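Enquirer: The following comprises the amino acid sequence and a computationally predicted model.
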Amino acid sequence: MAESAARPGPAGRDAPTDGPDPRRWKALAVCLVAGFMTLLDVSIVNVALPSIREGLNTPESDLQWVVSGYALAFGLFLIPSGRLGDARGRRAVFMAGLALFTLASAACGAAQSSLWLVIARLVQGIAGGLISPQISALIQQLFSGRERGRAFGMFGTVVGISTAVGPLLGGLLIQAAGPDHGWRWVFYVNLPLGALCLLLAHRLLPDTPSAGRVRPRDLDPFGVLLLGAGVLALLLPIVQAQQWPGNGKWLLVLLAAALLTAFVAWEARCTGGRTQPVLDLSLFRLRSYWLGCLLILLYFAGFTSIFFVTTLYLQSGLGYSALQAGLAITPFALGSGAAASLGGRLVGRFGRPLVVAGLLMVALGLAGTALAVHWVPGSGAGWAMAAPLLLAGLGSGLVIAPNQTLTLAEVPVHRAGSAGGTLQTGQRVGSAVGIAAVGAVFFAQVGPGNWADAYDHGLIVSVAFVLAALIVALADVGADRRGRRRERKESTDPSRSTA
């Protein structure tokens, strides 16, 4: 019998039953609230950055770490946490992650220095990485058939809503609590939600019937360490470009290349062995998979950095309040949420060309945003950029979900969990790299009366990442067409058919 037949008792223990768990929808609600919190903290903090800079006298590099550090820690722990949940019990790991996330949120809100805040955000990211894989696994455990599709659809809606309301909710909190301490409530808002979710998770979530002992090699700690150190060595000279004089810092890029090469070699050695690798390299023999992973890494590097530089430009450059900045960014998120469901319905019909169209819309929308800043300078820029940001958001909705569908289409079902975790890891690492790169260019150009030019330079880097993703998508489309032509030629060639 499938795991979905497990029913939680009063303490959340499994009790065998012949029917579906009657508490499954309540359990799903707990999972969705927790998922909402972890994803909300990706976007809500952006509108708080100017207030954090003023309140803690935070240097530009630390502002970048506040955002990219969360994404990086989140991404690095996704795959090991998924395995830990399967081995030790998803309810236990979910609750541990939720408790850690709530405590880390309290530490973020209470921060007395930028270093304190950065460290707390890293811990918060680790906690988010513990929670997220358990949600999709619990949905698979609790639901089957059409109900599972409905549950995953609801989770997808929560992902879109959390992105949409993040900047707006952050702006409302800062507006209500004041610019001096309002940014702290961006983190404190997680405390009552986290506490409530912990109580309900203990009562409603099922244990994992197959849970047992977990071996360290099942989590591949050395692989996680190599990947984290490699990405960190790559980010450090970029983020610290203004604070670290001289060219010696760029030697870290060579160290990053060496560490990432060692990571790939280690993962290749683990594949097929006793240690379960973080990255299943055999998946990358599928062209659709490795191209899809590369595409989404580049795309997340481009699109997540938009929120970072846009809120800084609007608030620090144009004097917008946090609420006004949140409202100005909302068209992108609304467009993305509106187009995501449409993209999910159309991807089976159009395939990768749909993703190409979405990437073109994003690139055009970002270019239009840069033009709007110059055509309508001053306080009217927020209104002027609404339409191009809406276009970019609509395009984004045609990229993320369709790309995930296409990337995982040829992956065997028994490896779907590992493949999906690797894809999400690529998204988070891409976000960290993009924020570091775009932020470095932005802060290198910014100065009194020079905010618009700095914003332009930042958007150019974002567009470059999106165009790189577009090139990958076009390569996949071209390979598909060549494959179809080859198949048609072979089917019509008598010499081949009789061979």
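Expert: Perfect, I can see it now. Numbering: from 1, shown residues only.
Enquirer: contacts and neighbour counts: CA atoms only from here.
Expert: OK.
Enquirer: element containing Ala454, please.
Expert: helix 451-492 (DSSP states H and E).
Enquirer: Against which helices or strands is the following helix or strand past that helix packed?
Expert: With elements assigned by DSSP H and E, the helix or strand that comes after helix 451-492 is helix 494-497. Other elements packing on helix 494-497 under the criterion 3 or more C-alpha pairs under 8 Å, 6 or more residues apart in numbering; DSSP states H and E are helix 451-492.
Enquirer: Run the chain-centre distance for the helix holding Ala454.
Expert: 21 Å (C-alpha atoms, centre = their mean, to the nearest Å).
Enquirer: One more: stretch 369-383?
Expert: Centre-to-centre, stretch 369-383 and its host chain are 28 Å apart (C-alpha atoms, centre = their mean).
Enquirer: What are the buried residues along that stretch?
Expert: The neighbour-count check on stretch 369-383 (16 or more other C-alpha atoms under 10 Å) flags Thr369, Ala370, Leu371, Ala372, Val373, Ala381, Gly382 as buried.
Enquirer: Quick check: the farthest pair among these?
Expert: Leu371 and Gly382 (12.2 Å; C-alpha to C-alpha).
Enquirer: Now stretch 477-496: buried residues?
Expert: Neighbour-count burial for stretch 477-496 flags Val477 (criterion: 16+ other C-alpha under 10 Å).
Enquirer: And stretch 146-155, by the same measure?
Expert: Neighbour-count burial for stretch 146-155 flags Arg148, Ala151, Phe152, Phe155 (criterion: 16+ other C-alpha under 10 Å).
Enquirer: Kindly indicate which of the residues you listed lies nearest Arg481.
Expert: For those, the nearest to Arg481 is Phe152 (31.8 Å; C-alpha to C-alpha).
Enquirer: hmm, back to that, can you list the buried residues of stretch 369-383 in JSON lines and add secondary structure?
Expert: Listed next are those as JSON lines, based on DSSP: H, G, I helix; E, B strand; the rest coil:
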{"residue": "Thr369", "secondary structure": "helix"}
{"residue": "Ala370", "secondary structure": "helix"}
{"residue": "Leu371", "secondary structure": "helix"}
{"residue": "Ala372", "secondary structure": "helix"}
{"residue": "Val373", "secondary structure": "helix"}
{"residue": "Ala381", "secondary structure": "helix"}
{"residue": "Gly382", "secondary structure": "helix"}
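Enquirer: ok, and here's another one to check against it:
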Amino acid sequence: MADDVRRWPALAVGLVAAFMTLLDVSIVNVALPSIETALRAGPSGLQWVLSGYALTFGLVLVPAGRFGDVHGRRTVFVVGLALFTLSSAAAGAAASPAWLIAARLVQGAAAGVVNPQVAGLIQQLFRPPERGRPFGMLGAVIGISTAVGPLLGGALIALAGTQQGWRWVFYVNVPVGVPTSLFAWRLLPGRAATGRPGRSGLDLVGVALLGVGVLLVLLPLVQDQQWRGAAKWLFIPAGLTVLAGFAGWEHRYGRRREPVFRLTLFGLRSYTLGALIGLLYFAGFTAIFFVFSLFLQFGLGYSALVAGVSITPFALGSAATAAFGGRIVNRFGRPLVATGLVMVAIGLGAVMVALHFVPGRGAPLVMAAPLLMAGLGSGLVITPNQTLTLSEVPVAQAGSAAGMLQTGQRIGAAAGIAGVGSVFFSALAATHGGWSRAFRDALVIAIGFVLVALVAAVADSALHHRAARRRERETAPAPG
């Protein structure tokens, strides 16, 4: 366990890296029109610029997390961050759509290497009762980076111009990534003996099966608008079949050596239901910003900067409650997550009501207060849920457990963008350009994902309460 003086700077380094890599999930949204003009990128190319990052991000999370568990997180973190910085520079210098897509694929994979190390470091550096605060800070980073991405992207494009501003959306990572890599090598703890001797070789078959399974599930989701026809959905049952094979292999392999992921973690109710809540919430949470940016820029004709500013209330609300939620989660448990989900659903419902009465150019103003409420709720969801989900996970499996949790979130985000985006574009076509109506219809689906996540949170709360009552009865002294 690191001393108090050293572990907080180490955490700060991890949070900066997490912010950079998660920012690139959403910052590109507002740059797509500029990229289309500058590089003459077609719809398929733009889709790959956006979704290719998410695809490779999700593919490497679990094996990278496991590799860090076994071989030490510092080296894996620094290598991943250096690769992310270099690929960001390559993306900014892109001279063609193919060049930019290739750089984004590498950038996403590097982000997937970095992120599970951050959660693993929190598990390693802080004792269980202390983890609420650092996980609260990580939750704030997750919420803020996703919401502030369009604002920062819009500001960069406004400052540098529509022709070259999109390049700075990527270049901005370089002056941050270089010193962060140097500080990481100095401050992060070196290799820790987290794997069991003689059993920690890399599970290549498990890595391959997991990668193929996740790829098959994600591909039709991230290419929903580009691959027409129903045949693409056959990839999902094929992917689930491969993932079932992965589960069987891991069960057998785990008897002899250390697998890429311990399936026994799903025997922990807190981990299983927490991962489900994360998947469902990210399906609704991420999709909102995707359609919101399209609605404001293409539907209402606002600039990238105004579109980014309009999402700021959500970011501010999330920042205000994320760290607070991390501090109080151990006292309130999963009911705190349920409360946050209710607030998000109410806030998004209020956005729909506001758009009904002000569907045109005044929309950003009337949506500000409802988005603030949804953001306040989001801060009570992401941080507490992550803290509770990883609370019972052994430190030796923290990286792979965090990687699987984030893989579920990436799959949820892709599914949400596909589902919500499909409804959005279908409504837009049916109403011949009725942007406000299409956005409201998309919000209904996003709210649906949030409400299903709420059902899972309530179920976990009820099961926890029932288990606590049973333990009380078992430990109570016999009468007489």
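Expert: Arrived safely. None of the values given here were measured: they were computed from a predicted structure.
Enquirer: so what number do they get for TM-score?
Expert: Aligned and superposed, the two chains score 0.87 in TM-score terms (TM-score structural alignment, normalised by the length of the second structure); 478 aligned residues with a C-alpha RMSD of 3.4 Å.
Enquirer: quick one: the helix holding Ala454 of the first structure to the second structure mean distance?
Expert: Once the two models are superposed, helix 451-492 of the first structure sits on average 2.8 Å from its counterpart in the second structure (mean C-alpha distance after the TM-score superposition for the first structure).
Enquirer: And that helix, what does it pack against?
Expert: Judged by 3+ C-alpha pairs under 8 Å, 6+ apart, the packing partners of helix 451-492 of the first structure are helix 287-312, helix 352-375, helix 416-445, helix 494-497.
Enquirer: Can you state the residues of the first structure onto which stretch 446-453 of the second structure aligns?
Expert: Stretch 446-453 of the second structure corresponds to residues 462-469 in the first structure, going by TM-score structural alignment.
Enquirer: and Val329 of the second structure, what pairs with it in the first structure?
Expert: Matched by TM-score structural alignment, Val329 of the second structure corresponds to Val347 in the first structure.
Enquirer: Redo the helices and strands packed on helix 451-492 of the first structure as a markdown table? Include distance to Leu251 of the first structure.
Expert: Shown next, in a markdown table, are those (distance: least, C-alpha to C-alpha, whole Å):
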| stretch | distance to Leu251 of the first structure |
| --- | --- |
| helix 287-312 | 23 |
| helix 352-375 | 32 |
| helix 416-445 | 17 |
| helix 494-497 | 55 |
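Enquirer: and Ala176 of the first structure, which of the ones you listed is closest to it?
Expert: When these are compared by C-alpha to C-alpha, helix 287-312 sits nearest Ala176 of the first structure, at 18.2 Å.
Enquirer: what element comes up after the closest one heading to the C-terminus?
Expert: Later in the chain than helix 287-312 of the first structure, the nearest helix or strand by DSSP H and E is helix 322-350.
Enquirer: Show me which residues of that next one are buried.
Expert: 322-337, 339-341, 343-344, 347.
Enquirer: can you give me the angle it makes with helix 287-312?
Expert: 160 degrees (axes from the mean of the first three to the mean of the last three C-alpha atoms, to 10 degrees).
Enquirer: Now helix 322-350 of the first structure on the second structure. Mean distance?
Expert: Helix 322-350 of the first structure sits 1.4 Å off on average (mean C-alpha distance after the TM-score superposition for the first structure).
Enquirer: Can you check what angle separates that helix from helix 352-375?
Expert: Using the same axes, to 10 degrees: helix 322-350 of the first structure against helix 352-375 is 150 degrees.
Enquirer: tell me what helix 322-350 of the first structure is packed against?
Expert: Against helix 322-350 of the first structure (3+ C-alpha pairs under 8 Å, 6+ apart) you get helix 145-177, helix 287-312, helix 352-375, helix 381-384, helix 386-397, helix 400-408.
Enquirer: Identify, out of the ones you listed, the most deeply packed stretch.
Expert: Highest mean neighbour count of those: helix 386-397, a mean of 26 (counted as mean count of other C-alpha atoms under 10 Å).
Enquirer: follow-up on the earlier one: now what about the match of stretch 446-453 of the second structure, what contacts it?
Expert: 294-296, 298-299, 301-303, 305-306, 359, 362-363, 366-367, 434, 438 (C-alpha atoms under 8 Å, 6 or more residues apart in numbering).
Enquirer: burial count for whichever residue in the first structure pairs up with Ala230 of the second structure?
Expert: Under the alignment (TM-score structural alignment), Ala230 of the second structure pairs with Asn247 of the first structure. Asn247 of the first structure is flanked by 9 other residues according to other C-alpha atoms under 10 Å.
Enquirer: same deal with Ser321 of the first structure?
Expert: Applying other C-alpha under 10 Å, we find 21 residues neighbouring Ser321 of the first structure.
Enquirer: and it, what pairs with it in the second structure?
Expert: Matched to the second structure by TM-score structural alignment, Ser321 of the first structure sits across from Ser303.
Enquirer: May I have the residues that are in contact with that match?
Expert: Here Ser303 of the second structure is in contact with Gly154, Gln297 (C-alpha under 8 Å, 6+ apart).
Enquirer: which ones are touching the match of Val329 of the second structure?
Expert: If you count contacts by C-alpha under 8 Å, 6+ apart, then Val347 of the first structure has Leu354, Pro402, Thr405, Leu406 around it.
Enquirer: From Leu423 of the first structure, how far out is it?
Expert: Distance from Val347 of the first structure to Leu423 of the first structure, counting by C-alpha to C-alpha, to the nearest Å: 18 Å.
Enquirer: Next: Ala241 of the first structure.
Expert: Ala241 of the first structure is 29 Å from Leu423 of the first structure, by C-alpha to C-alpha.
Enquirer: In terms of neighbours, single out the busier of those two.
Expert: Leu423 (24 against 21).
Enquirer: Give me the spatial nearest neighbour of that one, chain neighbours excluded.
Expert: With C-alpha to C-alpha, 6 or more residues apart in numbering as the criterion, Leu423 of the first structure has its nearest non-adjacent residue at 5.7 Å, and that residue is Cys293.
Enquirer: Contact partners for the alignment partner in the second structure of that neighbour?
Expert: In the second structure, Cys293 of the first structure lines up with Ala275, judged by TM-score structural alignment. Contact analysis of Ala275 of the second structure by C-alpha under 8 Å, 6+ apart lists Thr389, Leu405, Gly408, Gln409.
Enquirer: and if we set it to 10 Å?
Expert: Going by C-alpha atoms under 10 Å, 6 or more residues apart in numbering, Ala275 of the second structure touches 266, 269, 281, 385-386, 389-390, 401-402, 404-409.
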